[in-house]
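Asks: Whatever this is, show me its structure:
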Amino acid sequence: MTRLGKRTLIGIIFVPILLFIYYLGGLTLQIFVSLLTILGVREFVIILKKKGINIHFIPVLVASLIINWFMYFFNFNNIIFLYIGFCILIISYDIFSNNINQASERAAYSMFILIYIPLLLEFIYLLRQLENGRFLLIFLVILVWITDTGAYFVGVKCGKHSNIFKSSKKKSVEGFIGGFVTAFIFTYIGAILIYQIWNFRFSWNDIFAYTVIVGIFGQVGDLMESILKRDFNIKDFSNLLSEHGGILDRFDSIMTSAPLLYCYFTIIR
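Replies: The predicted structure follows:
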């Protein structure tokens, strides 16, 4: 089977499952987010180990899951104090370790993991729990997929300026702009369809927010992931999803879009 065939088959199998989990929300979605956290932390730790940096996997994983479930029970309140506490504990862990080499690298990567993986992923659940969160989350996920596809095809057909984004030689300015335009077009079309079918209205401010967050910051999330992969000299974080890469490869845009969209609907709107 060709690479495109494998990607398509995996998409056909997993997309309906993902959308159903997002539709259900609640505890089912929270357990799913925790599973993503476990797999994401594992991917990151394995890559670090290949680079010669051995962080304390179990303490970081336990702290990550506690962050997940703390946000599940108490929302986003006081999470900064929990995070600071975990950072101190993880750094202090080396006091009792026989290996103090690379202590600063372990501490830095551990603190980064606690923000990048459990904290950002948990906003998938928090966004779903908002009023009309079912529409907000599913619309976001579909829009991210469509934007990524639009950016890819515009980049392939029209991409000429690929030296701007140093993090990824495959990303072109034309592809980035194509992704943004795709985000706007399908946000507008999606808003009309959602109103006609479910009588849920998106304002022009909502359409603008989705366009900017997905069309710009969603793609920035993908570029951020590319920076990490270039630093680690890898193509993907894992082959868990075959041609789609690993969990961190597939959820990079969601991990930057969901927190910003949550902030928009809870603070700005």
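Asks: CA atoms for contacts and neighbours, from now on please.
Replies: Noted.
Asks: Look up how far Leu121 lies from the residue of the chain most remote from its centre.
Replies: Relative to the centre of the chain, the most outlying C-alpha is that of Asn98, 34.9 Å out, by Cα atoms, centre = their mean. Applying Cα to Cα, to the nearest Å, the value for Asn98 to Leu121 is 33 Å.
Asks: what ranges do the helices span in the protein?
Replies: 3-24, 26-50, 57-74, 79-93, 103-114, 120-128, 133-158, 173-198, 204-212, 219-232, 247-250, 252-263 (DSSP state H).
Asks: Need the winner for burial among those helices.
Replies: With neighbours taken as mean count of other Cα atoms under 10 Å, those reach their highest mean count in helix 120-128, at a mean of 25.
Asks: which residues are contacting that one?
Replies: With Cα atoms under 8 Å, 6 or more residues apart in numbering as the test, helix 120-128 has contacts from 22, 25-26, 29-30, 33, 36-37, 68, 71-72, 75, 133-134, 136-137, 254-256, 258-259, 261-262.
Asks: one step back: can you tell me which of the helices of the chain is nearest to Ile164?
Replies: helix 173-198 (7.0 Å; Cα to Cα).
Asks: what's the angle from that closest one to helix 204-212?
Replies: Put simply, helix 173-198 runs at 140 degrees to helix 204-212, going by axes from the mean of the first three to the mean of the last three Cα atoms, to 10 degrees.
Asks: quick check: angle from helix 173-198 to helix 219-232?
Replies: Here the directions of helix 173-198 and helix 219-232 differ by 130 degrees (the same axes, to 10 degrees).
Asks: Which strands and helices lie in contact with helix 173-198?
Replies: helix 133-158, helix 204-212 (3 or more Cα pairs under 8 Å, 6 or more residues apart in numbering; DSSP states H and E).
Asks: now with 10 Å?
Replies: Judged by 3 or more Cα pairs under 10 Å, 6 or more residues apart in numbering; DSSP states H and E, helix 173-198 is in contact with helix 133-158, helix 204-212, helix 219-232.
Asks: and this one, so I can compare the two:
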Amino acid sequence: MREVAILAVNKKNLFIRTLSGFILGPVVVFSVFTFPTTIGLVTTIVLLTAMEYFEMTLDNIDHKIKIFLSLMAAFTSAVYGFTLRTYYAGLIFFDPITIYVMSIVIVALISLFILKDNIKYKNVITSYTYALMAISLFLSYFYHIILNYGFTTGLLALTSVWVYDIGAYFVGLNIGKHKLAPVYSPKKSIEGFIGGIIFTYVYIIIFEYIREIFDLNMIDPLRAIIFAIAIGIVDTVGDLTESALKRTYNLKDSGEILPGHGGMYDRIDGVLYLAPTFYFLMKILRV
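Replies: Below is the predicted model:
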């Protein structure tokens, strides 16, 4: 009886997740078809994710400071995006990554005068540096993907993570029996992991078949295997990393902004690790 009740709850959660995905999905998809809207999308996601992250990690810090840190992380991502486009056009000659270095310096300087407390200062700088790298910079690799390989490739990178999540959740819910990482995420199963990879591979093949009609295809079936496996691995690593972080602070979700998904960080934890991985795979495999 208890197992039937749990299954019913899980299926209800799946329905809510799917419904919210159908509502939010088109907004995200259409946002990646122009570079300015892509910057707007990434900046918004960075802002919301950073706010959730700082709420988790900086419990004893004034809320206004956490808002400032979140705005700085988002602003840095936006400036990086526009600067990167200018850099690829050959109009500037300094490395755009310098913007991230300067962001840390600015926050460190301001925090030094505002906090006036060694422990709080250390916590703020440590937390901000992590958020700037693992959230803002990692997600900003979508700029590199789009500027180098086009908007449809950026769309593939983004949606392939969704497909993996849906496939892994569906397979794990129905036939998952062997735990993948019970310490960090008891609900994840090896069957779900493999099922998600298979779903992702099929999706990439279909996506590339459609792109071939418009002479836009880039990833052949053999390389698609590598991409599908990589997506499965990095998405799982991202999810387990966030799960470990939430367990450290005794939280179930990072927030409540997305019905059925929890917070923004819960939704994009895999995307954060996928964006740079996808870009470097495109480079390494000479796609």
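Asks: In a markdown table, list the helices of structure 1 along with distance to Ser238 of structure 1.
Replies: Formatted as a markdown table, those follow (distance: least, Cα to Cα, whole Å):
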| stretch | distance to Ser238 of structure 1 |
| --- | --- |
| helix 3-24 | 15 |
| helix 26-50 | 6 |
| helix 57-74 | 17 |
| helix 79-93 | 25 |
| helix 103-114 | 16 |
| helix 120-128 | 18 |
| helix 133-158 | 20 |
| helix 173-198 | 25 |
| helix 204-212 | 29 |
| helix 219-232 | 11 |
| helix 247-250 | 8 |
| helix 252-263 | 14 |
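Asks: Of all the ones you listed, which one is nearest Lys166 of structure 1?
Replies: Of all the helices of structure 1, helix 219-232 sits nearest to Lys166 of structure 1, with 8.3 Å by Cα to Cα.
Asks: Could you give the residue range in structure 2 aligned to that closest one?
Replies: Using TM-score structural alignment, helix 219-232 of structure 1 corresponds to residues 236-249 of structure 2.
Asks: From the chain's centroid, how far away is that stretch?
Replies: 13 Å (Cα atoms, centre = their mean, to the nearest Å).
Asks: What lies in contact with it?
Replies: Residues external to stretch 236-249 of structure 2 that are found in contact with it (Cα atoms under 10 Å, 6 or more residues apart in numbering): 53, 56-57, 59, 164-165, 168, 180-181, 183-185, 188, 193, 230-231, 233-235, 250-254, 265-274.
Asks: what about 6 Å?
Replies: Here stretch 236-249 of structure 2 makes contact (Cα atoms under 6 Å, 6 or more residues apart in numbering) with Tyr184, Asp269, Gly270, Tyr273.
Asks: OK, contacts around Thr193 of structure 2?
Replies: Quick fix: residue 193 of structure 2 is Phe, not Thr. Ala168.
Asks: Can you find the partner of it in structure 1?
Replies: Under the alignment (TM-score structural alignment), Phe193 of structure 2 maps onto Phe176 of structure 1.
Asks: Superpose on structure 2 and give me the mean offset of stretch 177-186 of structure 1.
Replies: Here stretch 177-186 of structure 1, set against structure 2 after superposition, deviates by a mean of 2.2 Å using mean Cα distance after the TM-score superposition for structure 1.
Asks: Setting aside sequence neighbours, what's the nearest residue to Gly263 of structure 2?
Replies: Residue nearest to Gly263 of structure 2 in three dimensions, not counting chain neighbours: Gly255, with 3.7 Å by Cα to Cα, 6 or more residues apart in numbering.
Asks: What is the distance between stretch 214-223 of structure 1 and the centre of its chain?
Replies: A distance of 10 Å separates the centroid of the chain from that of stretch 214-223 of structure 1, by Cα atoms, centre = their mean.
Asks: one step back: would you list the contacts of stretch 236-249 of structure 2 in TSV and tack on distance to Asp215 of structure 2?
Replies: Shown next, in TSV, are the contacts of stretch 236-249 of structure 2 (distance: Cα to Cα, whole Å):
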residue	distance to Asp215 of structure 2
Tyr184	43
Asp269	32
Gly270	30
Tyr273	29
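Asks: Tell me which two in the residues you listed are the farthest apart.
Replies: Tyr184 and Tyr273 (17.5 Å).
Asks: Distance check, the counterpart of Phe142 of structure 2 in structure 1 against Trp69 of structure 1.
Replies: Residue pairing (TM-score structural alignment): Phe142 of structure 2 is matched to Ile124 of structure 1. Per Cα to Cα, Ile124 of structure 1 is found 13 Å from Trp69 of structure 1.
Asks: now Asp236 of structure 1
Replies: 28 Å.
Asks: and what of Phe86 of structure 1?
Replies: 14 Å.
Asks: Excluding residues flanking it in the chain, which one is nearest Leu180 of structure 2?
Replies: Nearest residue to Leu180 of structure 2, sequence neighbours excluded (Cα to Cα, 6+ apart): Ser189, at 4.6 Å.
Asks: count of neighbours near the one you found?
Replies: If you count neighbours by other Cα atoms under 10 Å, Ser189 of structure 2 ends up with 23.
Asks: what do you get for Asp215 of structure 2?
Replies: Neighbour tally, Asp215 of structure 2, other Cα under 10 Å: 10.
Asks: Map it across to structure 1 for me.
Replies: Checking TM-score structural alignment: Asp215 of structure 2 goes with Asn199.
Asks: cool, Gly21 of structure 2 as well?
Replies: So, by TM-score structural alignment, Gly21 of structure 2 is matched to Gly11.
Asks: With Tyr164 of structure 2 instead?
Replies: Residue pairing (TM-score structural alignment): Tyr164 of structure 2 is matched to Thr147 of structure 1.
Asks: Its match contacts Ile185, correct?
Replies: No: between Thr147 of structure 1 and Ile185 there is no contact under Cα atoms under 6 Å: 9.7 Å.
Asks: Give me the residues contacting stretch 245-253 of structure 1.
Replies: Gly40, Gly218, Gly221, Asp222, Asp236, Phe237, Ser238, Asn239, Leu240.
Asks: and if we set it to 7 Å?
Replies: Residues outside stretch 245-253 of structure 1 that contact it (Cα atoms under 7 Å, 6 or more residues apart in numbering): 36, 39-40, 144, 218-219, 221-222, 225, 236-240, 244.
Asks: whereabouts in structure 2 does it align?
Replies: Using TM-score structural alignment, stretch 245-253 of structure 1 pairs with 262-270 in structure 2.
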